[in-house]
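In: Kindly return the folded structure for what I paste below:
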Amino acid sequence: MIVLRKVFDFYIQSSLHVGIAVFCLVKITDCDLVPKNIDNYSILVFFGTVLGYNFLKYYDVFRKGNFLSNKHYGILFVSLLSSTGFLLFFSGLKNGIQIKILISGIFVILYPFLRKYGWLKLFFVSFVVTYITVYIPVVLNKPVILECYISLLQRFFILSSLLIPFEIMDTKTDPKSLNTLPQLFGIRKAKQLGYGFIVVFLFLEFINFRIHNFIIDAVIAIVTIIFIRFISLENDEYYTSFWVESVPIFWLVLLILFQ
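Out: So this is what the prediction gives:
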């Protein structure tokens, strides 16, 4: 049991889980909007997400060589493998797409500098993930039409709502001067803001008038509402780092099973 717990913790801490979640967001776009399979791009996004998140989380550890446990060596190994996989798939893409991916890399590098604007970081992360998981794969395959813009907004709002539990959990460690949304408005109002994002998400799906997708989106909305409703400072780290981050995986499973 202890070994399994350590393996699970490593899976979370090495960003493999969030990599799979963002991979699933690309595949959801594949199911909804893209006329042909984009497996190569979605695999690239998986490797890039693992690499990007580990860069942000462990940059000081890697830079200073402060490897406090075997876990850090393992995470370094996973990061190096991810960088290799990323470069291999990146080299096979068209120049225009490569440029857009490099732009997303610049966004990742900018994040630590923008994080001090606490109220902004939630929207910045939602924007970057939307750019990577909707805008680039759509541009990769077809002209951007009104439906695509609506889907861009949808993804932005559902991601913003899913990030609310993370913002609330982070209030335990964030300095008060950061002025995140829960710090500015309180946990209760931050939750209400998350519910508002979900309403906009569903309204945009209604505009698209895709009844079948609306039902699946409604299920995802309900799941997200539940996670926002029951987030508290007493929850353990797995509540957000595993369960909330599993929502895109559940979403993709629903699309595969019922579309």
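
In: C-alpha from now on. contacts and neighbour counts both.
Out: Will do.

In: Can you classify Gly92 as helix, strand or coil?
Out: With DSSP: H, G, I helix; E, B strand; the rest coil as the basis, the three-state label of Gly92 is coil.

In: Tell me where this protein has helices.
Out: 2-13, 16-32, 39-64, 70-90, 95-114, 118-130, 136-141, 146-170, 181-185, 187-208, 211-230, 238, 247-258 (DSSP state H).

In: I'd like the distance from stretch 92-106 to the chain centre, please.
Out: How far stretch 92-106 lies from its chain's middle: 19 Å, per C-alpha atoms, centre = their mean, to the nearest Å.

In: compare with the first, here's sequence two:
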Amino acid sequence: MNLIKQLFNFYLNSSVHVALSVVSLSFITVKEFGVTTDYNVLSFIFFATITGYNFVKFFGIAKWHYRSLAKWLKIIQIFSLLCFLCMGYFMLQLEMRVLLYLSVFAAITFLYAMPIIPKRLYVDSNHNLRDISGLKVYIIGLVWAGVTVILPLINSNITSNADVILTTIQRFVFLIAIMLPFEIRDLTFDNFKLATIPQKIGVKQTKIMGLFLLMLFLFLEFFKNELVAVNFATLMVVTLVTAGFILFANKNNSMYYSAFWVESIPILWLLIMVFG
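Out: Have a look, this model is predicted:
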């Protein structure tokens, strides 16, 4: 039983679960727009997510405490290196125009973790985008929306149109909403100067904001060229599930509440779309 728990924790801490969520959102875009599934792109997104997330989470620790790293962290480092190599392989399978688009988000991820921003903008000594007051959640939403909506469409030569723009906005709004339980959970640990949403407006108002975002997420579907009943029903289920997690979020939730269950919502969305 202890081994199963250790493997499950590794699954979460090594960012495999969040990578499956990102790939699920990308696959949802593929299904929604009816484009050909390119497994090179989906594989790249999977390994790039693991590489990027682990770089952001563990860069500072590895840099300053390499000799004293815990065994589990060293294993994640090795795992991340293997994922980086896999990412490199699948990157070579992509076309140049796709790589140019990806370079923008790669630069944002790099700046998110690396201490190279002017000191006057920081809340502490880390000196990266992650620690600029109030910016964190929006950067993550922007990167996820760009990678999971626009990247699969660019790869399939789908030009920007009203539905693409609406879907991108929808995805950004949805991502902000599902990050709110994380923001609430981290209230006890976050530096107050980070000015996270719950720090600025309180937990109750954050939950109201989350419900408003989910209403907007659903409402935007009506502005698309074609309202598909099955897709709308799926969005209704996803909206209700997400709303439940937002309403029951608090700073005493276990790590599994957000890191597993909330992160599973995109996977559930895909499963409903495929098998519903």
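
In: residues near Ala21 of structure 1, how many?
Out: 24 (other C-alpha atoms under 10 Å).

In: Actually, Leu257 of structure 1.
Out: Close neighbours of Leu257 of structure 1, defined as other C-alpha under 10 Å, add up to 7.

In: just the helices of structure 1: most buried one?
Out: Mean neighbours per residue, mean count of other C-alpha atoms under 10 Å, is largest over the helices of structure 1 for helix 16-32, with a mean of 23.

In: ok, average deviation of that helix from structure 2?
Out: Its aligned residues in structure 2 lie a mean 0.7 Å from helix 16-32 of structure 1 after superposition (mean C-alpha distance after the TM-score superposition for structure 1).

In: tell me the angle of that helix relative to helix 39-64?
Out: Angle, helix 16-32 of structure 1 to helix 39-64, by axes from the mean of the first three to the mean of the last three C-alpha atoms, to 10 degrees: 160 degrees.

In: contacts for helix 16-32 of structure 1?
Out: For helix 16-32 of structure 1, contacts defined as C-alpha atoms under 8 Å, 6 or more residues apart in numbering pick out 11-12, 36-38, 42-43, 45-50, 129, 132-134, 137-138, 241-242, 245-249, 251-252, 255.

In: same thing but 6 Å
Out: 42, 46, 49-50, 133-134, 248-249, 252 (C-alpha atoms under 6 Å, 6 or more residues apart in numbering).

In: do the same with stretch 266-276 of structure 2
Out: Outside stretch 266-276 of structure 2, the residues within contact range by C-alpha under 6 Å, 6+ apart are 21, 24-25, 28.

In: returning to what we had before: which members of the contacts of helix 16-32 of structure 1 are the farthest-apart pair?
Out: Across these, no pair lies farther apart than Val50 and Leu252, at 19.3 Å, counting by C-alpha to C-alpha.

In: where's Ile256 of structure 1 relative to Cys24 of structure 1, distance?
Out: 11 Å (C-alpha to C-alpha, to the nearest Å).

In: actually Ile38 of structure 1, sorry about that
Out: The gap separating Ile38 of structure 1 from Cys24 of structure 1 is 12 Å, by C-alpha to C-alpha.

In: anything in contact with each of those two?
Out: Contact criterion C-alpha under 6 Å, 6+ apart; residues shared by Ile38 of structure 1 and Cys24: none found.

In: Map Asp236 of structure 1 across to structure 2 for me.
Out: The equivalent of Asp236 of structure 1 in structure 2 is Ser254 (alignment by TM-score structural alignment).

In: neighbours around its match, how many?
Out: Around Ser254 of structure 2 there are 12 residues (other C-alpha under 10 Å).

In: What about the closest residue to Gly118 of structure 1 other than its chain neighbours, how many residues nearby?
Out: Nearest residue to Gly118 of structure 1, sequence neighbours excluded (C-alpha to C-alpha, 6 or more residues apart in numbering): Thr180, at 4.1 Å. If you count neighbours by other C-alpha under 10 Å, Thr180 of structure 1 ends up with 25.

In: any idea what Thr180 of structure 1 aligns with in structure 2?
Out: Counting by TM-score structural alignment, the partner of Thr180 of structure 1 is Thr196.

In: does its match really touch Gly134, like I thought?
Out: Yes - Thr196 of structure 2 lies in contact with Gly134 (C-alpha atoms under 6 Å); the separation is 5.3 Å.

In: quick one: common contacting residues for these two?
Out: Contact criterion C-alpha under 6 Å, 6+ apart; residues shared by Thr196 of structure 2 and Gly134: none found.

In: Tell me which residue lies farthest from the centre of structure 2.
Out: Distance from the centre of structure 2 peaks at Arg67, with 30.5 Å (C-alpha atoms, centre = their mean).

In: how far away is it from Phe55 of structure 2?
Out: From Arg67 of structure 2 across to Phe55 of structure 2, the span is 18 Å (C-alpha to C-alpha).

In: Would you check how far apart Phe46 of structure 1 and Val7 of structure 1 are?
Out: 19 Å.

In: Out of the contacts of helix 16-32 of structure 1, which is nearest to Phe77 of structure 1?
Out: Val50 (11.5 Å).

In: Contacts only, for that closest one.
Out: 15, 19.

In: if you set the cut-off to 10 Å instead, what comes out?
Out: 14-20, 22, 75, 78-83, 86 (C-alpha atoms under 10 Å, 6 or more residues apart in numbering).

In: what sits against the aligned residue in structure 2 for Val134 of structure 1?
Out: Counting by TM-score structural alignment, Val134 of structure 1 lines up with Val149 in structure 2. By C-alpha under 10 Å, 6+ apart, the contact list for Val149 of structure 2 reads 25-30, 33, 164-165, 167-172.

In: ok, of the residues you listed, which one's closest to Leu111 of structure 2?
Out: Nearest to Leu111 of structure 2 among the contacts of Val149 of structure 2 is Phe172, at 19.9 Å by C-alpha to C-alpha.

In: Confirm for me that the closest one is in contact with Trp144.
Out: Yes - under the criterion of C-alpha atoms under 10 Å, Phe172 of structure 2 makes contact with Trp144 at 7.5 Å.
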